[in-house]
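Enquirer: can you look at this prediction? I've put the sequence above it.
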Amino acid sequence: MSIMRRSSFSSSLRIFHTFLFHPRFFSYHVADEDRVYTSNSIIHPTSIVHPNAILGLGVSIGPFCSISSSAKLGNGCKLYPGSHIFGNTDLGDNCMLMTGAVVGDDYPGCTVIGSNNTIGYHAVVGVKCQDLKYKPEDACYLEVGNNNDIREHTSIHRSSKSTDRTVIGDGNLIMGACHIAHDCKIGDNNIFANNTLLAGHVEVEDYVHTAGATVIHQFCHVGSFSFLGGGSVVSQDVPKYMMVAGDRAELRGLNLVGLTRRGFTIEEIRSLKTAYRKIFMCGDTTAGSFEERLAQVVYILTAVRDMLQSIRNSLAKDRRGICKYRYWSGS
């Protein structure tokens, strides 16, 4: 008798489970100015999608998700269970939110995500900044480009004021537990290893690689093709093509491995090494001041010119200067 009861209960539970977790299909026709959006999307019945949300074609929304009234999802977006989109958020085509991911905020402003981006497990992207000067009534903004892989537990904040933006370019790999604070400007094709932390107003150019647990002080600039060693605390600028490490981070030469991998020619690398030695490794007391050594570098190649300009820019009055260097630091 008890076996029969258990069997009957199990059958009923399976029927209930099948009914509860079976996806259903919705067709939306939402007017927005002069345009009409039509969407044939798969939406799980346990998810909450506001009727004013705009969904592109082929959107898939898993269990226990939520989408705000002012959200816009491009074609082919996919939300895994327990992911959420808040506030005025615009997702491009083929974006993917993994389980627990949160995108957007209900504060004034907006979060704009490009196409082909992946937001990792429990990542938080486009929320209010942690700047105490921020006023809740001010609009704040985040703009993310295309083809970025934002991994688990990463946090990326909106700007701290309406006149600025947090910006992330294209093709970046932002590994687990990284933090990108308000008003940062990130270029293209960068790799931030786990636990890389960027304070407010940091600017990172292109093809920069940070090792794990790197910390970058607010308002610092990091030049293209540079490498930041693991555990570095970067409190001043890192010019183009250079490698730094330590607490506080010091110049340790050129990023020769990165330059080679990115297709710099032997002639370019040789000229960069010559210029680096002239500027940073001259032990001759008669060689003049730093600015004089910088002016004495003769260049023909664009790569050397760009490195010199990056150094000069870091010496401007509104910048933090260059990371310290030692004469014994070789390339």
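Expert: All right, it came through fine.
Enquirer: from here on, just use CA atoms for contacts and neighbour counts.
Expert: OK.
Enquirer: buried set for the helix or strand harbouring Leu272?
Expert: With elements delineated by DSSP states H and E, Leu272 resides in helix 266-280, which encompasses its position. By neighbour count with 16 or more other C-alpha atoms under 10 Å, helix 266-280 contains the buried residues 268-269, 271-280.
Enquirer: all helices of the stretch 201-331 of the chain, in order?
Expert: Read by DSSP state H, counting those that start in this stretch, the stretch 201-331 of the chain holds these helices, from start to end of the chain: 256-261, 266-280, 290-296, 302-314.
Enquirer: for Cys65, which of these is the nearest?
Expert: Shortest separation from Cys65 across the helices of the stretch 201-331 of the chain is recorded for helix 256-261, at 41.0 Å, computed as C-alpha to C-alpha.
Enquirer: ok, residues contacting that closest one?
Expert: Among residues not part of helix 256-261, those counted as contacts by C-alpha atoms under 8 Å, 6 or more residues apart in numbering are 225-227, 241, 269, 331.
Enquirer: show me which helix runs longest in the chain.
Expert: Criterion DSSP state H: the longest helix present in the chain is helix 2-20.
Enquirer: what distance separates that helix from the middle of the whole chain?
Expert: The offset between the C-alpha centroid of helix 2-20 and the centroid of the whole chain comes to 47 Å, using C-alpha atoms, centre = their mean, to the nearest Å.
Enquirer: in addition, the following structure is provided for comparison:
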Amino acid sequence: MMQGVSIGPFCTVGSAAKLGHGCQLHPGSHIFGNTELGEHCILMTGAVVGDDLPGRTVIGCNNIIGHHALVGIKCQDLKYKPGDECFLDVGDNNDIREHTSIHRSSKSSDRTVIGDNNLIMGSCHIAHDCKDYAHTAGAIVVHQFCRIGSFCFIGGGSVVSQDVPKYMMVTGERAELRGLNLEGLRRRGFTAAEEQNEELAHIPAVGSMVQSIRDSFAENRRGICKFRYWTSS
């Protein structure tokens, strides 16, 4: 039995929903479908979590779902077949700000995944089947068939029309490669040896990056962003 849960006026909690201890639902927030909230989650006014669809939405602990955010709803992929299961997994300690939309996967064999300790800023849209570690600045646009590699950084205002390989930093209208995301890699615990070692081919992180680049040139892929040197201007 749940304990310490607070549910404000004009809220909806579906019959299949599960709430962890200490959850707070502010007035006018809603939980639908097969949805599970971990302990101490907060839904701000107007937030909607889950959808009456096959599959499920799982939210970890200590998450804040901002005002009028939509989390775990139907994807916008026209290939999605009504009746198919679709999934969203969200980790712990995430701050999902106002008017954000996070969609479930487009097929039962995949899922949308949000990890831990993320700040997802206001009006951000995370589409179906997205996952991996990536740092994106504000007002970016990503073409629907592009892949954003793990641990990369995308500069503010960028328009990404080709794949961004793992560990890279890109920016610009039609985003261009500007080098490795060195600061981001250090923050994620990558060592200097992984960045500088002469026998690079034997380092797992480098092998993963090379495979990411190879995958971008596979059949029906869009290639990778072009490279451009930083300038002093």
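Expert: Noted; the coordinates are in hand. This is a predicted model, so every value here is computed, not measured.
Enquirer: need the TM-score from the superposition.
Expert: After superposition, the two chains reach a TM-score (TM-score structural alignment, normalised by the length of structure 2) of 0.87; 231 aligned residues with a C-alpha RMSD of 2.4 Å.
Enquirer: who's sitting farthest from the centroid in structure 2?
Expert: Relative to the centre of structure 2, and counting by C-alpha atoms, centre = their mean, the farthest-placed residue is Glu198 at 33.7 Å.
Enquirer: re the thing from before, and which of the buried residues of helix 266-280 of structure 1 is nearest Val234 of structure 1?
Expert: The shortest distance between Val234 of structure 1 and any of the buried residues of helix 266-280 of structure 1, using C-alpha to C-alpha, involves Phe280 and amounts to 18.2 Å.
Enquirer: the closest one matches what in structure 2?
Expert: Matched by TM-score structural alignment, Phe280 of structure 1 corresponds to no residue in structure 2.
Enquirer: list the buried residues in the longest helix of structure 1.
Expert: Counting neighbours by 16+ other C-alpha under 10 Å, one finds that helix 2-20 of structure 1 has no buried residues.
Enquirer: okay, the very next helix or strand once past that helix sits on what stretch of structure 2?
Expert: Using DSSP H and E, the next helix or strand after helix 2-20 of structure 1 towards the C-terminus is strand 24-32. Mapping strand 24-32 of structure 1 onto structure 2 (TM-score structural alignment) gives no aligned residues.
Enquirer: could you pull out the buried residues of strand 24-32 of structure 1?
Expert: Of the residues in strand 24-32 of structure 1, those with enough neighbours to count as buried (16+ other C-alpha under 10 Å) are 28, 30.
Enquirer: what about the counterpart of Asn34 of structure 2 in structure 1, neighbour count?
Expert: Taking TM-score structural alignment as the alignment basis, one finds that Asn34 of structure 2 is matched in structure 1 by Asn88. Other residues near Asn88 of structure 1 come to 21 when the count uses other C-alpha atoms under 10 Å.
Enquirer: ok, now which ones touch Asn88 of structure 1?
Expert: Counting by C-alpha under 8 Å, 6+ apart, Asn88 of structure 1 makes contact with 68, 70-71, 104-106, 109-111.
Enquirer: if we go to 10 Å?
Expert: Remark: with contacts taken as C-alpha atoms under 10 Å, 6 or more residues apart in numbering, Asn88 of structure 1 is in contact with 53, 68-72, 103-112.
Enquirer: returning to what we had before: for the helices of the stretch 201-331 of structure 1, which one sits closest to Ile119 of structure 1?
Expert: Set against Ile119 of structure 1 and scored by C-alpha to C-alpha, the helices of the stretch 201-331 of structure 1 come closest in helix 256-261, at 26.7 Å.
Enquirer: have a look at how far, on average, that closest one is from structure 2.
Expert: Helix 256-261 of structure 1, aligned to structure 2 and superposed, deviates on average by 2.9 Å (mean C-alpha distance after the TM-score superposition for structure 1).
Enquirer: what's the closest non-adjacent residue to the residue positioned nearest the centre of structure 2?
Expert: For structure 2, the residue whose C-alpha lies nearest the mean C-alpha position (C-alpha atoms, centre = their mean) is Ile114; its distance is 4.7 Å. If you skip the residues right next to it in sequence, Ile114 of structure 2 has Val90 as its closest partner in space, 4.6 Å away by C-alpha to C-alpha, 6 or more residues apart in numbering.
Enquirer: now do Arg305 of structure 1
Expert: With C-alpha to C-alpha, 6+ apart as the criterion, Arg305 of structure 1 has its nearest non-adjacent residue at 6.4 Å, and that residue is Tyr299.
Enquirer: could you check how many residues crowd around the one you found?
Expert: 14.
Enquirer: likewise for Phe145 of structure 2?
Expert: Using other C-alpha under 10 Å, Phe145 of structure 2 has 12 other residues around it.
Enquirer: any idea how far it lies from Cys152 of structure 2?
Expert: For Phe145 of structure 2, the distance to Cys152 of structure 2 (C-alpha to C-alpha, to the nearest Å) stands at 17 Å.
Enquirer: one more: Gly28 of structure 2?
Expert: On the measure of C-alpha to C-alpha, Gly28 of structure 2 and Cys152 of structure 2 end up 37 Å apart.
Enquirer: so which of the two has more stuff around it?
Expert: Each of Gly28 of structure 2 and Cys152 has its neighbours counted (other C-alpha under 10 Å); Cys152 has more, 23 against 19.
Enquirer: residue in structure 1 matching that one?
Expert: Taking TM-score structural alignment as the alignment basis, one finds that Cys152 of structure 2 is matched in structure 1 by Ser226.
Enquirer: verify the stated contact: that match with Met243.
Expert: Yes. Ser226 of structure 1 lies in contact with Met243 (C-alpha atoms under 10 Å); the separation is 5.7 Å.
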